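A.B. asks: kindly generate the corresponding structure for this input.
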Amino acid sequence: MGLREAKRYIDKLRKKQDNPYLWPDFLTGLPDRAAVLNKIEKVFPRIGRYGIAYIRIGNIHPYLLKYGSERHADVIQWAAGILKTLSDESRGSFVGTVGTHDFVLIAKKDELKGMVKKANKLFSNKMRGFYSKEDINRGYVISFKRDDGERVEIGFMGFVSALLTSPPSVERLNLIPALEGVCRSMEQTGEEFKEVSI
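C.D. replies: A predicted model of the protein is given here:
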C-alpha cells in the first residue's frame, strides 16, 4: 500500500460523490459515526483479539489558520484514503469516521499497531507537500509566547492515535468519548502514538 492506492481511492470517491445518497459520509466515503458505533457493538466483546485505534488529524487547526481552508477537504480525503486502503489490506479490519478530523480503525490486535504506524508515516509524508518550503525548513507552522514567556512552536499535521488492545473497563457507549479524550490530550502534549488502557 502506498500513496498511489490512496490517490486511486480519492479519485473513485470524487466520481461517486455525484450522488451523495450512496455515501454515509459524503466527504470521505467511509462509514459514518452510526456505522462505527454499530461495529464497536459487535466487536466490543472481542477486544483483546481485536484492537481499536482512535485516530485524529493532529495540528490541522494551525494549518488552517495559516494556510486557509482551500485544501481542507484534500487533507481529510488523504487521511481517509490512506486509512481505507490500509484497512482493505487487512482481512476483517474496518475504518470509519466519527468526526470531521477523527477516525476509528478496528483490526486484529497483532496487526493494528503496524497499520497505525504505517498510516501515520504515509500521512505525515503526504502532508509535507501542503506546507511552504519556509515552514518545512524552519520546522514548524506557527509559534507564539505564552504568558509565562515560554516559546511554543506548533509543527506539522500528522495522525494522533490512541490504541486500545485489551478489554476496557469503560462501558461500550463511553468507549469512543474516552478514546477521543485521550487523543485530544495527546495532541496538547505533542504525542503521536499511545497504547492505552481505559
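
A.B. asks: make it CA atoms for all contacts and neighbour counts henceforth
C.D. replies: Will do.

A.B. asks: could you tell me how many residues sit around Lys126?
C.D. replies: Residues contacting Lys126 under the criterion other C-alpha atoms under 10 Å number 17.

A.B. asks: want to put them side by side, so please do this one too:
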Amino acid sequence: MATMRLYFTRNDPEHTILMSANGTIHYQVETVKPAVFSTPTLCISRPPGVGIDGDTFVAEVQWRRGVHHPVVRSHIFDGTEFIEIEVRDFLFKIGRHRSHLRGDGGKADHGGPSTRYFLGNDDEEYMWKPVKGVGYVLLHCKTRREIARPVQEMVTEGFFKGQKKYCLAIEPTTLDIDVIVVSFLIMEKRRRDRVTAESMKMRHLDEDAAAEGGCEAEMTGALQ
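C.D. replies: Take a look at the predicted model:
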C-alpha cells in the first residue's frame, strides 16, 4: 500500500480542509467560539456522504483555560460510544499513567518531555515525538516504525500539482486514520502555540535589551 497524503488547504491546524491528491475532501477543521467569554472549540468533521451512516462528526476539542484542562469528545476511543476525556489522558506523558511502554533493554521508553503517548484502536501503543526541523512524528512504541509525519512538499500530480503544500504523510497502518488526524491536530496546535509564545518572549527580551543599551544588544544588532 502507498503512503497516504492528506494535504492542508491552509497551513493552519485550527482552520483548514484535509484533502487527498485527487481533490477528495477527507476532513474539515474549524475553530469556533460560541460566545464572547467562552473558550474556543476545535471541530473536526467529514463532508456529508463520507462518514459511516451519514455521520459527519469526528471529534471536538474544547480548549479550556486556567485550572480547567482541555477535553476531547469523540467516538474514536472505542469506535461506537461517544466519550469525553481530558486531552492529558488521551495524549499522556510517561509517569502520568502506569504504562507498559518499553524500549530497548526493557527500560521505560522516555521520548522526552514533549513526547506524548496514546493507546490506539488496535491496542498498540504509539508516541508523537518532536523532531527538530520537522515537528511531531508518530512512531509505534515497540517497533519504532514511523507511522506519520508532517511534510512540506512541492506536489507533482493531482489537484495541487505545481503547488507547495503542507501535508500529513501516513504510512500503511492498522491504526485508525481518525485517531491519527485528531491526535496530530491537537499536538500541532499546541506546538505552534508554544513557538508563538517563545517568539513573543524573545521579541520582548530583545526590546528590553535594546532599551537598556547593553553591549549584548549591540552584538545582537550586529549579527542581524
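
A.B. asks: quick one: TM-score?
C.D. replies: The TM-score (TM-score structural alignment, normalised by the length of the first structure) is 0.23; 72 aligned residues with a C-alpha RMSD of 5.6 Å.

A.B. asks: in the first structure, what residue spans correspond to strands?
C.D. replies: 50-58, 94-99, 102-108, 142-145, 151-154, 158-164, 193-196 (DSSP state E).

A.B. asks: show me which residues of the longest helix seen in the first structure are buried.
C.D. replies: Ranked by residue count and defined by DSSP state H, the top helix of the first structure is helix 109-128. If you call a residue buried by 16 or more other C-alpha atoms under 10 Å, then helix 109-128 of the first structure has these buried ones: 109, 112-113, 115-116, 118-120, 122-124, 126-127.

A.B. asks: list the buried residues of stretch 203-220 of the second structure.
C.D. replies: Buried positions in stretch 203-220 of the second structure, judged by neighbour count with 16+ other C-alpha under 10 Å: 206, 209-210, 217.

A.B. asks: and which of these is nearest Glu60 of the second structure?
C.D. replies: Asp206 (38.1 Å; C-alpha to C-alpha).

A.B. asks: element containing that closest one, please.
C.D. replies: helix 177-212 (DSSP states H and E).

A.B. asks: what's in contact with the helix or strand just after that helix?
C.D. replies: Downstream of helix 177-212 of the second structure, the next assigned helix or strand under DSSP H and E is helix 215-223. With C-alpha atoms under 8 Å, 6 or more residues apart in numbering as the test, helix 215-223 of the second structure has contacts from 206, 209-210.

A.B. asks: sorry, back to before: out of the strands of the first structure, which comes closest to Tyr9 of the first structure?
C.D. replies: Nearest to Tyr9 of the first structure, of those and by C-alpha to C-alpha, is strand 94-99 at 13.9 Å.

A.B. asks: what packs against that closest one?
C.D. replies: helix 33-43, helix 72-88, strand 102-108 (3 or more C-alpha pairs under 8 Å, 6 or more residues apart in numbering; DSSP states H and E).

A.B. asks: now it against helix 33-43, angle please.
C.D. replies: Angle of strand 94-99 of the first structure versus helix 33-43, following axes from the mean of the first three to the mean of the last three C-alpha atoms, to 10 degrees, is 130 degrees.

A.B. asks: list the buried residues of strand 94-99 of the first structure.
C.D. replies: Here strand 94-99 of the first structure shows 94-98 as buried, counting by 16+ other C-alpha under 10 Å.

A.B. asks: nearest to Phe144 of the first structure, of the helices and strands packed on strand 94-99 of the first structure?
C.D. replies: Here helix 72-88 is closest among those (C-alpha to C-alpha), at 23.3 Å.

A.B. asks: okay, buried residues for the closest one please.
C.D. replies: Under 16+ other C-alpha under 10 Å, the buried positions of helix 72-88 of the first structure are 74-87.

A.B. asks: picking that back up, show me what the helix holding Asp206 of the second structure is packed against.
C.D. replies: So helix 177-212 of the second structure, by 3+ C-alpha pairs under 8 Å, 6+ apart, packs with strand 135-140, helix 215-223.

A.B. asks: show residues contacting the first one.
C.D. replies: Going back to what we said before, that points to strand 135-140 of the second structure. Under C-alpha under 8 Å, 6+ apart, the answer for strand 135-140 of the second structure is 124-131, 145-150, 184, 187-188, 191.

A.B. asks: of these, select the buried ones using a PyMOL command.
C.D. replies: With 16+ other C-alpha under 10 Å as the criterion, this PyMOL line picks the buried residues out of the contacts of strand 135-140 of the second structure:
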select buried, resi 125+126+127+128+129+130+146+147+148+149+150+184+187+188+191
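
A.B. asks: so which of the contacts of strand 135-140 of the second structure sit within helices?
C.D. replies: The helices, defined by DSSP H, take in 184, 187-188, 191 from those.

A.B. asks: pick the one among these closest to Tyr7 of the second structure.
C.D. replies: Tyr7 of the second structure lies nearest to Phe184 out of those, by C-alpha to C-alpha, at 13.5 Å.

A.B. asks: got a list of what that closest one touches?
C.D. replies: For Phe184 of the second structure, the contact set (C-alpha under 8 Å, 6+ apart) comprises 128, 136.

A.B. asks: please redo it, this time with the cut-off set to 6 Å
C.D. replies: By C-alpha atoms under 6 Å, 6 or more residues apart in numbering, no residues touch Phe184 of the second structure.

A.B. asks: distance check, it against Pro150 of the second structure.
C.D. replies: 9 Å (C-alpha to C-alpha, to the nearest Å).

A.B. asks: now Val72 of the second structure
C.D. replies: For Val72 of the second structure relative to Pro150 of the second structure (C-alpha to C-alpha), the value is 22 Å.
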